[in-house]
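**Student:** I would like to see how this sequence folds:
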Amino acid sequence: MTAPHPLTSRLQGLLQRVRAVDERHPRAWDLALTTFFVIAALTDYASSGWRRTAQNMDVPDWLLICMSLGFTVPLLWRRSRPLTALLMTVPFSALNGWTGAILQAALVQGVVVFNIALRRPMRTLGWAAVMVLAPLVAGAVRYPHSAWDWQFGPGLWVFALTALLGIAVRSRKEYTDSLVDRARRLEVERDQQAQLAAAAERARIAREMHDIIGHNLSVITTLADGGAYAAQKNPDRGVQALEAIGTTSRQALSELRRLLGVLREEHEDQQTDDQPTRAPQPGLADLASLAESVRSAGLPVRLTVTGTAPAQTAGRELTVYRVVQEALTNTLKHGGEGASATVDVTYAPDGITVTVTDTGTGRDGAEGRGITGMRERAALYDGTLEAAPLPAGGGWRVHLRLPPASEDPGTEKPENRTPDT
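**Tutor:** This next block holds a predicted model:
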């Protein structure tokens, strides 16, 4: 875009200052404008300038003064009651034509017409045209020897030009107001989108923290309780429990560092030695190690995989991993003594199916926060999740189904994408 011309910039600055004065002191501005036209009309009378266009030179002075004031004083109400102000000038306009004075002050009616076009409905301009042009008939009837274009021309042109100018200014004002309103609505929408994105991000972080901390702390607690009991009879088993606790703790710390590291705001050009390693999040290949860690905590787990795992996005793999992790964690925490779990993973053309069942007896049918998180994860990829107690013999069943990648609604949404790279 090219810079505006200096003269245009000066004119715009002057108009802005005039508008600012008008907005701060509207009544003072109306009074000043009315005073200006009153002085101009009386000056035209005093200098006998009206005689150049008059049809009758013998009009009394007092009548000329009254008509000059009758055309200009109503400008005080040009903004608040423009149609009333124009109606106040009609008798003086008719008198102006009938006496043959043809005062130039009658052209001040164009200022009122401009305000009617700017502030009143468009149909009002029809009445304004009647009030401006009808009184001119009186002059044409009284002085028929004068040309009709001389009688109607100035009034008609003033009405047409001021009405068009008012319509143009009004259209531009309405267009500017619509742009301002649109910008305001876009700003509100942008803020709402930012708030929704922040809420979604907080929910995602809370879900990840719950899965990481809840699972590993459950494993550590179980190992600590079992190790304390075993150490009294078999110190070697106590040492194994301590080693398993250390391994689980380091794994939990590693996952937390990875999650928090990608959330830290960093500039791309700042590369330091203590920068967190952004390793991939757990996926399908880590289900075996997950089952092994749960076994080390004392819960027998049998993992069965059917079919060949197709290429998946990191987010889909993480969803399967977290669902299995949460289901086993719930069994570990609530299954009771002697509980065992079975994990069946099936890769088929119609999608991925995961079923986790256990033989625990320590839970009721209530759903907790973890199950809600599993449902949210499945819903991100148009998947379904069922979690409920088994109908007979106790235990619990969690069933997850994810459709094929081709059935997904598209790529991962930015607000739901996991920090996996």
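**Student:** CA only for contacts and neighbour counts going forward, please
**Tutor:** OK.
**Student:** tell me the helices in the stretch 301-421 of the chain, going along the chain?
**Tutor:** With helices called from DSSP state H, counting those that start in this stretch, the stretch 301-421 of the chain shows them at 314-334, 369-380.
**Student:** And for the stretch 51-200 of the chain?
**Tutor:** Ranges of helices in the stretch 51-200 of the chain, per DSSP H, counting those that start in this stretch, are 61-72, 82-99, 109-119, 124-133, 136-142, 148-231.
**Student:** Same list (those helices) but as a markdown table, adding distance to Thr342 and mean neighbour count.
**Tutor:** Formatted as a markdown table, the helices of the stretch 51-200 of the chain follow (distance: least, C-alpha to C-alpha, whole Å; neighbours: other C-alpha atoms under 10 Å):
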| stretch | distance to Thr342 | mean neighbour count |
| --- | --- | --- |
| helix 61-72 | 96 | 19 |
| helix 82-99 | 85 | 21 |
| helix 109-119 | 78 | 24 |
| helix 124-133 | 82 | 16 |
| helix 136-142 | 101 | 19 |
| helix 148-231 | 17 | 16 |
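**Student:** if we can go back for a sec, among the helices of the stretch 301-421 of the chain, which comes closest to Ser93?
**Tutor:** Closest to Ser93 of the helices of the stretch 301-421 of the chain is helix 369-380 (C-alpha to C-alpha; 76.0 Å).
**Student:** Who are the packing partners of that closest one?
**Tutor:** For helix 369-380, the packing partners by 3 or more C-alpha pairs under 8 Å, 6 or more residues apart in numbering; DSSP states H and E come out as helix 148-231, helix 314-334, strand 384-389, strand 396-402.
**Student:** how about this one, so we can line them up?
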Amino acid sequence: MTERPHAGSSLYEDEAVTEPHPLTQSLQRWTQRVRAFDRRRPLVWDLLITGFFVGAALVDANGGWRNTAPNTHVPGWQVFLMSLGLSVPLFWRRRHPMAVLAMMVATNLLSNWTGAMLQAALIQMIVLFDIAMRLPLRTLGRAGLLMTAPLVVGAVRFPRDSWDQQILPNVWAYALVALFGIAVRSRQDYTAALVERARRLEIERDQQAQLAAAAERTRIAREMHDIIGHNLSVITGLADGGSYAAAKSPERAAQALEAIGTTSRQALSELRRLLDVLRDDAPATAERSPQPALTDLDQLIDGVRAAGLPVRSTVSGRPDSIPAGRQLTVYRVVQEALTNTLKHGGPTATATVAVSYTDHGVTVEVTDTGTGSGGGAPGPGNGDASDRGNGRGNGRGLTGMRERTSLYDGTLEAGPLPGPPGGWRVHLHLPKDSETP
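**Tutor:** Here you go, the predicted model:
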């Protein structure tokens, strides 16, 4: 055996890789080729094996058997037939192993009874090996007892030395062949188990990859919904408000156009940053902009106000040590709640955003006085009817908010306020002691 240490790896600097000996590699390659040929053409292989041993048995029947036989006067035709009986059945050993063994044992029983004691009886060991590889152990035990019967008959009919010297060596040979067959069978079962385990692991790996891809697609769809939905709602509100003010106050119209340009550029920048993640050829050193955080809430609220929705915000407590993931969740929930108010609150709607930081986590409540009719703030259009539902509650936005909240074991409540005056309420709570995913 040769050992080759890993190069350039500190993890394995004290270990060595053991390579198989060239002779072992050659033997493994030869064995694999033989097995592959056997699997492709089993009948051809059986014919080759059977033909070889039939030839060997007939060569021994030509006169060599007299060198070891206690009775050399057995007729030649009988020796020829017994040689065929001990070799020809080998062809059916895989399909009917016990029947083949019984036929060969009967022939061997006749051989020992007559005193020929043909060496072709050793071919029985091939059948015994197949039985050890393929059949239950209790069948192997019966096969061993069956093969011992001719040995006892020969020892009784033609005693030469002590009975144990005539029987035990053959029994030991049978036992070694059976053990070898069991060892090969165990090795094959172990290899098959490893192959099956590798197949299952490969399937599990593919399933995990598919789940990860699905989760990533969901995350990207959620981000795109939040980015595009909010910014388009703001742009629509600004455009409608600007067209309304153009006739009476050109300066307000110019401000609306400027705000539209700013919001559009911001939305385009966020969308490009998100889509860059999907590019296979994206450079590793590409610029990475930070995700929105709690410090960006004021800018978000100012943009909604510019779109025509009056928003009052209050903050209590201090956002000490709130992880970035929770900050993004709070930001997106507030963004989605205000976007829905822009879409569906009606022209007279107002909104209130209350953020509270405590020792137990962060709580956000967004309420509005919208009628839920889909009229929007000064003209943001009707929006997506799927977001409206029974007032706004059945669309992708609410689903995205719930998914984000569940990542941090938080709670989210969304629903209409009792009227009059009515309106809509979104309540979010993220516990401080929840584990960061």
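**Student:** Would you agree Met133 of the second structure is in contact with Ile182?
**Tutor:** Yes. Met133 of the second structure lies in contact with Ile182 (C-alpha atoms under 8 Å); the separation is 5.8 Å.
**Student:** circling back to that earlier point, which of the helices of the stretch 301-421 of the first structure sits most buried?
**Tutor:** Comparing these by mean neighbour count (mean count of other C-alpha atoms under 10 Å), helix 314-334 ranks first with a mean of 22.
**Student:** what range in the second structure does that helix sit on?
**Tutor:** Taken onto the second structure by TM-score structural alignment, helix 314-334 of the first structure occupies residues 324-344 there.
**Student:** swap in stretch 222-242 of the first structure?
**Tutor:** The alignment places stretch 222-242 of the first structure over residues 237-257 of the second structure (TM-score structural alignment).
**Student:** would you turn the helices of the stretch 301-421 of the first structure into TSV with distance to Gln12 of the first structure?
**Tutor:** Shown next, in TSV, are those (distance: least, C-alpha to C-alpha, whole Å):
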stretch	distance to Gln12 of the first structure
helix 314-334	56
helix 369-380	54
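**Student:** mind checking which of the ones you listed is nearest Gly393 of the first structure?
**Tutor:** Comparing those by C-alpha to C-alpha, helix 314-334 comes nearest, at 15.4 Å.
**Student:** quick check: angle from that closest one to strand 384-389?
**Tutor:** Helix 314-334 of the first structure and strand 384-389 are oriented at 0 degrees to each other (axes from the mean of the first three to the mean of the last three C-alpha atoms, to 10 degrees).
**Student:** ok, residues contacting helix 314-334 of the first structure?
**Tutor:** Defining contact as C-alpha atoms under 8 Å, 6 or more residues apart in numbering, one finds that helix 314-334 of the first structure is touched by 211, 214-215, 218-219, 222, 280-284, 286-287, 290, 294, 299, 339-341, 343, 354, 356, 358, 360-363, 370-371, 374, 377-378, 381, 398, 400, 412, 417-418, 420.
**Student:** which residue is nearest the middle of the first structure?
**Tutor:** Centroid check for the first structure by C-alpha atoms, centre = their mean gives Glu189 as the closest residue, at 0.6 Å.
**Student:** and that residue, what pairs with it in the second structure?
**Tutor:** Glu189 of the first structure maps onto Glu204 in the second structure, by TM-score structural alignment.
**Student:** Who are the contact partners of its match?
**Tutor:** Applying C-alpha under 8 Å, 6+ apart, no residues contact Glu204 of the second structure.
**Student:** Check the gap between it and Arg326 of the second structure for me.
**Tutor:** Separation of Glu204 of the second structure from Arg326 of the second structure (C-alpha to C-alpha, to the nearest Å): 31 Å.
**Student:** again with Leu128 of the second structure
**Tutor:** Leu128 of the second structure is 70 Å from Arg326 of the second structure, by C-alpha to C-alpha.
**Student:** do the same with Asp226 of the second structure
**Tutor:** 16 Å.
**Student:** and if you look at Thr148 of the second structure?
**Tutor:** For Thr148 of the second structure, the distance to Arg326 of the second structure (C-alpha to C-alpha) stands at 79 Å.
**Student:** Kindly report the same for Gln207 of the second structure.
**Tutor:** Taking C-alpha to C-alpha, one finds Gln207 of the second structure at 29 Å from Arg326 of the second structure.
**Student:** Gly372 of the second structure matches what in the first structure?
**Tutor:** In the first structure, Gly372 of the second structure lands on Gly362 (TM-score structural alignment).
**Student:** how about that match, what does it touch?
**Tutor:** His334, Gly335, Gly336.
**Student:** quick one on the thing from earlier: nearest to Ser171 of the first structure, of the helices of the stretch 301-421 of the first structure?
**Tutor:** Comparing those by C-alpha to C-alpha, helix 369-380 comes nearest, at 47.5 Å.
**Student:** This completes my enquiry, with thanks.
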